[in-house]
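Undergrad: Sequence below, structure please.
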Amino acid sequence: MPLEADVLAAFPAEVQIPARLVADSLAASSEAFPRVLVVLDDDPTGTQSVSDLPVLTRWEVADFAWAFAHEINGQRQCAVYVLTNTRSLDPAEAAVRNEEVVRNALAAAAREPGLRLSFVSRSDSTLRGHYPLEPDVIAATVTAVSGEATDGVVIVPAFPDAGRVTIGGVHYMRGTGADAGRLTPVAETEFARDASFGFANSEMAKYVEEKSHGRFSADSVIVLDLNIIRAASSSAASSDGSAVDPQVSAKAIADAIDSATDSTPIVADIVSENDLRALALGLEEAERRGKKLLYRVGPPFVRARIGQEIRTELSGEEAYAGNTPSNAGGLIVVGSHVGVTTRQLNALTSQHGAARVVEIDVDTLLCDSAEGYLDETVESVVADLRRGDVIVHTSRLLIKTGDAAESLRIARTVSAAVVAVVNRTLKTFPPRFVIAKGGITSSDVAAHGLQIRHAIVRGPMLPGIVSLWEPVDGPAKGIPYIVFAGNVGDDESLAQVTRKLSNRWP
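TA: Predicted coordinates:
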């Protein structure tokens, strides 16, 4: 594992770029014709880096009309998230859903003269998901509806808040603990062995070639390395200490992607928020020149692209602001099976001795007796919520299969059971708060368990990595909902969030 400092030594220093500079650039471009980023989020954890934006779990034209018109702090917002949950679907279903979302978004925008849309395909910072299928479908649908062709697909999986960075065209995970300061190529991590979305390459150009089965060769990929992203730093260093001008980088980025056509893949080095903001300025310049771009990105890209400040983590008081919390216990639902989730669950159960623990046995769910088993589970959860917080988790032994379709079927069966438990509990005895751990888990709990249709992303419960949704309608209105990705945080993170929200912590 190389040291991050050694890898970065070959590149210029980052350029300090205030979020306001990006926001002003976007505002200038949108003054005559407002633009909204429509973010197709393949699981709900993509909202963890943003704040005060609308999120939809349904995508009919009327839902988009609500999101485009909804005002927060007296202003319409320049991005809206759509929870597609396509990472839990097979490729054919994912394609249908992406097309439906794009068509309906464009139909809603057509009702507002001058409103322009750009599309973001938000996916995993560890490279799991339906790539290149999703950006392909989005691009094809935009062309079919509007006649507009996509010149380039900008691929930015980096998530510095969670330790995912791209340097020299290679995507890495930062080490923690004894490995702090070291970088592991992402193809050498457990995420690359995902049963449905595994991969072999950490070099992004080769990853594109691998996942596109050669349709895009590695040498056809445009790589925006840190020499380009940080061109302003290099320019200042060579001009007798003159002030750094971020527009130097913006021009360099726009120049570098000028040749993009017919959905050319474009990958970007990102190590920090400043790099993301430099990229945002460059993309804005490229689009101002007429380039039509589509984005395939990790969570923090949208925050930087719209010039949003990094929101400080919410306190427990802020999480309940505007609502009166109930005296019931909170519900913590854990579905993810990655190693960090299991460690977080163990830390929570050991520290929160007052919480009741209910395990959902996956083997039983796959048997004929599942219905009666779920009845018993709901009764237990409701009874325990009357006394305090309840931790509901699926059994930790992951049932593995070499068949991707069968893996998805098992995942759906388990998720359906978790949803049923949450929904029936909500209707019987609403909890004080709900935390859902894991991508598919948090998506299904939001859309089906809590029946959230429209919500506002209020901000992070931990710096940049755990999202608080405020449901604005439905039976969960007034109940803080925490979307907690399976693969983020340290061993203490789940306990830290629960402690903030609980009124029963020992």
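Undergrad: drop to CA atoms for contacts and neighbour counts, all remaining ones
TA: Noted.
Undergrad: Tell me where the stretch 301-450 of the chain has strands.
TA: 331-334, 356-360, 390-394, 434-437 (DSSP state E, counting those that start in this stretch).
Undergrad: now the stretch 1-150 of the chain
TA: Using DSSP E, counting those that start in this stretch, strands in the stretch 1-150 of the chain cover 35-41, 53-56, 71-72, 75-76, 79-83, 116-122.
Undergrad: which residues touch the second one?
TA: In this case it means strand 53-56. 63, 67, 70, 72, 77, 79-83, 453-458 (CA atoms under 8 Å, 6 or more residues apart in numbering).
Undergrad: let's see this one next to it:
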Amino acid sequence: MTPVPMSKLIVIDDDPTGSQTVHGCPLLLSWRVEALVEGLQHPAHVLFILANTRALPWRDAEARLRSICRNLRQALSQLNLEDWQLVSRGDSTLRSHFPLDAQVLSQELGPFAVLFVLPAFLPGGRTTVGGHHFLHGQPVHLSSYARDSRFGYRTSCLAAWVEQKSGGRIPQTTVTRLHWQEDGNRLLTRLASLPQGAVVTVDASEPEHLHRFGQLMQRRRQQGHQDLCWGAASLIDALVDPGPQILTGRDWAGLRRRDAWGLQPGVILVGSHQPGADRQLAKLLTAPSVKGLEIPLEGLRQGLAPAQLAPSLAAALGHALQQERRTVALYTSRGERLRGDEAGQLALAEAVAQLQEMVLDPLCSSLGYVISKGGSTSDTLLRRVLGLDRVALRGQVMPGISLVQPAAPLGQAGLPVICVPGNMGTDETLLDLHQLMEPEHSLTPGCPGIQAPSWPRPEGRRSITVGFP
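TA: Below is the predicted model:
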């Protein structure tokens, strides 16, 4: 794909796992002006700002987005940078704060001529055909994601979805569909006739559609239009070419940290409660090389403080890592436990985050690597446990699954963290990733690591339960 000529593609991501199609760029967990200036000066064409707003209630998400945008405006002004494209990577199988994120970005950094909505994510089997969104060929509103207790929806028709999510403020009759039966000049003419701020959904079911969308956006910039794009990670692919990925195959296992006794074990965090995550965990726990350690959500629901549960969990985790030298799957109790009103869900999620922080913080030096399943779980790890304000995106260990690594002092290795979106992977994905980082436990003799399939699909116990104190 020909790179789109722009100084910087700026992606404001509502979840830490959205950098699923690129590599070699910085991911910022801080939006201080000085951090943004440094990020914009990085030689990579793409800059990600990990806002994690999907984990916040509506008003807090809005406040965070406004803070990011205002600091970003200052950073752009300091650098006198005018040639930039903004993307709101705010989609997880149509679950998001949309249209809040797009509206705030338009108010603070716009106005924008057109809001393009492109939720297709080809590595995950998500396509848009005829204005309708599909997951492996099935209408997405029939999936478990549509029944999400916070961000559920009732339709796979994107125009109707826009109307539903906007509370009727954007009627579906005003939403335009972009398809690829028209030639480029006719598309440009039709788009130019739309009123400012019009919403345009984009059909995409194959890489060629993404390529054509990238070309279309390039021509619109040449015509002087500044647009806002909202969607999934394949949208980033359409707008910029990151070039060939350097790390592949056995290189990933080479990032695993060592201590005086050799290669260190890892921790596999499973916080996502999607059905596919349950199946991935069950498969992972069949591996003799992995010990399961359960975080009992019922105790938190019954009012126990995280500090009451943390000592027993930390002791069990520490023993497995330091004495047994064994990798641990640390997971929350299975099943959808976050139902109820939004305030109750978010309070329980915050208690889980505090507990994760208390348990992992004193043991970070004992870790060779981390695999983190779920966006909020990954954000807690990177931002709160490791205390990071930025990480480097090393690349995709499998399509749609990123490995990030913080900077480390000279002579030391940064902890490699594999971020697995809650809606990504086959039943074997977590086990495959564990064996990729620990090829000595691969089921294939002599195999240096699991080779990733070309198109992993989204979803589809020998363990210890630490009881209440």
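Undergrad: got the strands of the stretch 1-150 of the first structure as CSV, with distance to Glu190 of the first structure columns?
TA: CSV is the format used below for the strands of the stretch 1-150 of the first structure (distance: least, CA to CA, whole Å):
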stretch, distance to Glu190 of the first structure
strand 35-41, 22
strand 53-56, 30
strand 71-72, 40
strand 75-76, 40
strand 79-83, 25
strand 116-122, 21
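Undergrad: got these as JSON lines, with distance to Ile138 of the first structure and mean neighbour count columns?
TA: Shown next, in JSON lines, are the strands of the stretch 1-150 of the first structure (distance: least, CA to CA, whole Å; neighbours: other CA atoms under 10 Å):
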{"stretch": "strand 35-41", "distance to Ile138 of the first structure": "10", "mean neighbour count": "24"}
{"stretch": "strand 53-56", "distance to Ile138 of the first structure": "18", "mean neighbour count": "25"}
{"stretch": "strand 71-72", "distance to Ile138 of the first structure": "27", "mean neighbour count": "13"}
{"stretch": "strand 75-76", "distance to Ile138 of the first structure": "24", "mean neighbour count": "12"}
{"stretch": "strand 79-83", "distance to Ile138 of the first structure": "14", "mean neighbour count": "25"}
{"stretch": "strand 116-122", "distance to Ile138 of the first structure": "8", "mean neighbour count": "22"}
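Undergrad: Please name whichever of the ones you listed is nearest to Gly163 of the first structure.
TA: Judged by CA to CA, the one of these that comes nearest to Gly163 of the first structure is strand 116-122, at 17.4 Å.
Undergrad: In the second structure, what stretch matches the closest one?
TA: Using TM-score structural alignment, strand 116-122 of the first structure lines up with residues 83-89 of the second structure.
Undergrad: now stretch 206-216 of the first structure
TA: In the comparison with the second structure, stretch 206-216 of the first structure aligns to the range 160-170 (TM-score structural alignment).
Undergrad: who's in contact with Leu374 of the first structure?
TA: Here Leu374 of the first structure is in contact with Ala417, Ala420, Val421 (CA under 8 Å, 6+ apart).
Undergrad: what about the closest residue to the last one other than its chain neighbours, distance to Val418 of the first structure?
TA: Leaving aside its sequence neighbours, Val421 of the first structure sits nearest to Val378 (CA to CA, 6 or more residues apart in numbering; 5.5 Å). According to CA to CA, to the nearest Å, Val378 of the first structure and Val418 of the first structure sit 10 Å apart.
Undergrad: Show me which of the two is the more surrounded one.
TA: Val418 (25 against 20; other CA atoms under 10 Å).
Undergrad: Can you find the partner of the more buried one in the second structure?
TA: Checking TM-score structural alignment: Val418 of the first structure goes with Gln356.
Undergrad: Might you report the residue contacts of its match?
TA: Thr380, Leu381, Val385.
Undergrad: so what corresponds to the second one in the first structure?
TA: Spelled out, that is Leu381 of the second structure. So, by TM-score structural alignment, Leu381 of the second structure is matched to Val445.
Undergrad: Next one: the closest residue to its match other than its chain neighbours from Asp444 of the first structure, what distance?
TA: Leaving aside its chain neighbours, Val445 of the first structure sits nearest to Val419 (5.4 Å; criterion: CA to CA, 6+ apart). Using CA to CA, we find Val419 of the first structure at a distance of 6 Å from Asp444 of the first structure.
Undergrad: These two: who's more crowded?
TA: Set side by side, Val419 of the first structure and Asp444 show more neighbours around Asp444, with 27 against 24, by other CA under 10 Å.
Undergrad: Which position in the second structure pairs with Asn104 of the first structure?
TA: Per TM-score structural alignment, Asn104 of the first structure is aligned with Asn71.
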